[in-house]
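1. Provided below are the primary sequence and the corresponding predicted coordinates.
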Amino acid sequence: MSTDPSPLAGGLLIGLSAAMLILLNGRVAGVSGLVANLARPLGGRWLADLAFILGLILGPPLFMRLSGHWPAMRIEAGLPVLILAGILVGFGTRLGSGCTSGHGVCGLARLSPRSLAAVLVFVGTGMLTVAAVRVLS
């Protein structure tokens, strides 16, 4: 069992930010929807969406500033695979009407049947993908 408090702190901050967004703005913290709204004309929600996304982007530099080191990351895929994965994730979020944050964090917390179905699909697909990659490599 890990004694590193970072995952717990991160989970608490994600939950807190999602709760604050829905309580203060009446919006679900679905990151794909928030990013999509940035392409629309300026409005009251645009600035709030931008602030939320900037908070996500500035999280790692803040972590580095507070801890003295960057969060551990290991990406083994090449650029073409990452681009293809990004396109597929973008397509999937549109097809599923949301992403892991919208369905997995907020939707499940609201006991949404649609979110439960979406989470089962993307977790199952992820498991099948890992199994396929292991067999092929």
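-> Okay, I see it.

2. okay, CA-based contacts and neighbour counts for the rest of this
-> Will do.

3. Point to the residue nearest the middle of this protein.
-> By C-alpha atoms, centre = their mean, the chain has its centre lying nearest to Ser101, at 4.6 Å.

4. then this one, side by side with the first:
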Amino acid sequence: MQIDLIHFTPGLSLAGGLIIGLAAAALVLFNGRIAGISGILGGLLNWPRNDIGWRLAFLVGLVGVPVIAGLLGKPAHLDIEADWREIVVAGLLVGIGTRYASGCTSGHGVCGLSRGSVRSLVATATFMAAGFLTVFVQRHLIGG
């Protein structure tokens, strides 16, 4: 195994993880809400009468920060080696998995594990195993 030291950024990754953890903790402490993206977006699509503001603010921040970083000259490098059909199928599979798991990787992996939820532990282990298997099949069996 070879590590790409040019793109290996453990410090930035740690800082990003800490910021995500702090944001999730702040949301649960101040609003009593879990920072699961699928739940936040799903709740917004149901048009709740009294909690649209925090959901919109969360999603605008989620999308807006990378846009602002790009405008400041720090664009994120994104190289997707898939056509639009593969991306649509992948998105649908992720959406189906999110519904079956009663939450997404952010809700289970960040918030659920920190609360000691067994359901989140099982869900996160399943997400990770599926990811490992997908990479193995793609790189070693299909070729890529």
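-> Here it is on my side, so go on. The structure displayed is predicted, hence computed values, not measured ones.

5. tm score of chain vs chain?
-> Overlay of the two chains. TM-score (TM-score structural alignment, normalised by the length of structure 1): 0.91; 136 aligned residues with a C-alpha RMSD of 1.6 Å.

6. rewinding a little: give me the aligned partner of the residue nearest to the centre of structure 1 over in structure 2.
-> Ser101 of structure 1 maps onto Ser106 in structure 2, with residues paired by TM-score structural alignment.

7. just Gly124 of structure 1 next, same as before
-> Under TM-score structural alignment, Gly124 of structure 1 pairs with Ala129 in structure 2.

8. quick one: that match and Gln138 of structure 2, what's the gap?
-> 14 Å (C-alpha to C-alpha, to the nearest Å).

9. cool, and Leu113 of structure 2?
-> 29 Å.

10. now the helices for structure 1?
-> For structure 1, the helices defined by DSSP state H occupy 6-25, 31-37, 44-67, 79-95, 108-109, 113-136.

11. Figure out which of the ones you listed is closest to Met73 of structure 1.
-> helix 44-67 (11.0 Å; C-alpha to C-alpha).

12. could you redo the helices of structure 1 as a markdown table and give each row distance to Met73 of structure 1 and mean neighbour count?
-> Formatted as a markdown table, the helices of structure 1 follow (distance: least, C-alpha to C-alpha, whole Å; neighbours: other C-alpha atoms under 10 Å):
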| stretch | distance to Met73 of structure 1 | mean neighbour count |
| --- | --- | --- |
| helix 6-25 | 13 | 13 |
| helix 31-37 | 21 | 17 |
| helix 44-67 | 11 | 13 |
| helix 79-95 | 15 | 12 |
| helix 108-109 | 27 | 16 |
| helix 113-136 | 18 | 13 |
